[in-house]
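**Student:** Dropping a prediction and its sequence here:
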Amino acid sequence: MSIEEIVLEAEDRMEKSVTLLTDQLRGIRTGRANVGLVESVRVEYYGSFTPLKQLANLSTPEPQQILIRPFDPSVVGDIVKAIQTSDLGLTPNSDGKAVRLNIPPLSVENRKKLVGRVKDLAEEARVSIRNIRRDANKQADVEQTDKILTEDDVASCKDEIQGLTKKFEGKVNDLAERKSGEIMEF
């Protein structure tokens, strides 16, 4: 592998780690309603578990409410059941055509727990990024051993990988800070 290939593969994998963190953070409650809370709830629909966002139109008509309008009204009962069995802690209200979720305000204690969860997720993402750095550095060392890359090439490759690591760790830190700020907003 060339330096460019090693760096591109590492960058691609680090980007995927940041994307995963972004998706995970979207599902964490803040003080206001957000369709990201319920997008990934899996609903049993004709024998297979399907993400809610593929079965319904999700919206937030009010700051403290999520409205779920299924494309097929016969699935309302399944949506209600899926939300009740999820770990969201929300009680769905159904009128037979749509489901409404009222988002209660978070207590200070719950907000602090959620901020702790955000920090844990961010640390997992940082560890993932560092593991990718380690793998890329190992790949560069293997290429040097196989006489494909010179010692100087390996050093510059490791410098590029370290730069990527810092860049993506910065993105993780920014995401975590922003989400923690949203959670602690009153």
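**Tutor:** Good, I have the coordinates. Residues are numbered from 1 along each chain as shown.
**Student:** C-alpha only now, for contacts and for neighbours.
**Tutor:** OK.
**Student:** List the buried residues for the helix or strand encompassing residue 135?
**Tutor:** Element membership of residue 135 [criterion: DSSP states H and E] is helix 108-145. The neighbour-count check on helix 108-145 (16 or more other CA atoms under 10 Å) flags 111, 114-115, 117-119, 121-123, 125-126, 128-130, 132-134, 136-137, 139-141, 143-144 as buried.
**Student:** just stretch 74-88 next, same as before
**Tutor:** Using 16+ other CA under 10 Å as the burial criterion, the residues of stretch 74-88 that qualify are 75, 76, 79, 80, 82, 83.
**Student:** and the third one, what element?
**Tutor:** Assigned by DSSP H and E, residue 79 belongs to helix 76-85.
**Student:** For that helix, give me every contacting residue.
**Tutor:** With contacts defined as CA atoms under 8 Å, 6 or more residues apart in numbering, helix 76-85 is touched by 38, 41-45, 52, 70, 90-94, 96-99.
**Student:** Structure two is appended below for comparative analysis:
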Amino acid sequence: MAEPDIDDIERRMGKAIDVLKQEFVGLRTGRASVSMLDPVRVEVYGSMMPINQIGTVSVPEPRMISVQVWDKSNVKAVEKAITASGLGLNPQADGTLIRIPIPELNEQRRKELTKVAGQYAEQAKVAVRGVRRDGMDNLKKSEKDGDLGEDDVKMYQEEIQKLTDDATKKIDEMLAQKTKEVLQV
């Protein structure tokens, strides 16, 4: 391994940002959307599955989501996963149909959503820093093995650090945008 794969590092950091975008889609501001349940994973059949693979998710009213669970034995698991998701939703089961009313966003709920958004952003930053650490470790190994000189290592370290700074800046911008969107009355 002579040179680090900068494109791979950039791609992996981009993937962390893409995951953050998906999580932010789930944080809606007052109106129901089927994508609100995208981050929810349900433990069924011995593995974690997205909710849309266990039932049909729909929005019958602007402030209501419904999940028609296909297998009656999974209703409790779906209910539990929605409750534990941190989205502040309270599912109500009726046979195989789960109704999820979307609460009116009061000031307290808006603040809770900004905290959740902050947690998602922090997870993305941790992922980016993990990619950075992997890249730096590979550089040190290459230098130790004699594949790269000291000047090359320094140049690649600066490039990796710049990618990390850019990704972190983008995450901060996305968080600021989402916070503004959530707090807007």
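**Tutor:** Happy to help now that I have it. Model, not experiment: these values are computed from the prediction.
**Student:** still on that earlier bit, and the helix holding residue 135 of structure 1, how far from structure 2 on average?
**Tutor:** Following superposition, helix 108-145 of structure 1 is found to deviate from structure 2 by 2.1 Å on average (mean CA distance after the TM-score superposition for structure 1).
**Student:** Who are the packing partners of that helix?
**Tutor:** helix 3-26, helix 151-184 (3 or more CA pairs under 8 Å, 6 or more residues apart in numbering; DSSP states H and E).
**Student:** Reformat those helices as CSV; add distance to residue 62 of structure 1 and mean neighbour count.
**Tutor:** Putting these into CSV (distance: least, CA to CA, whole Å; neighbours: other CA atoms under 10 Å) gives the following:
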stretch, distance to residue 62 of structure 1, mean neighbour count
helix 3-26, 18, 17
helix 151-184, 17, 17
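**Student:** Please name whichever of those helices is nearest to residue 106 of structure 1.
**Tutor:** Closest approach to residue 106 of structure 1 among those is made by helix 151-184 (8.7 Å; CA to CA).
**Student:** angle of the closest one against helix 3-26?
**Tutor:** 10 degrees (axes from the mean of the first three to the mean of the last three CA atoms, to 10 degrees).
**Student:** Helix 151-184 of structure 1 versus helix 108-145: what angle between them?
**Tutor:** Interaxial angle, helix 151-184 of structure 1 versus helix 108-145 (the same axes, to 10 degrees): 170 degrees.
**Student:** Toward the C-terminus, what is the element adjacent to the helix holding residue 79 of structure 1?
**Tutor:** Next helix or strand after helix 76-85 of structure 1 toward the C-terminus (DSSP H and E): strand 92-94.
**Student:** Could you name the helices and strands sitting against the helix or strand just after that following strand?
**Tutor:** Per DSSP H and E, the first helix or strand lying C-terminal to strand 92-94 of structure 1 is strand 99-102. Judged by 3+ CA pairs under 8 Å, 6+ apart, strand 99-102 of structure 1 is in contact with strand 65-70, helix 76-85, strand 92-94.
**Student:** Tabulate the helices and strands packed on helix 108-145 of structure 1 (JSON lines), appending distance to residue 105 of structure 1.
**Tutor:** JSON lines is the format used below for these (distance: least, CA to CA, whole Å):
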{"stretch": "helix 3-26", "distance to residue 105 of structure 1": "17"}
{"stretch": "helix 151-184", "distance to residue 105 of structure 1": "11"}
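**Student:** No further questions, thank you.
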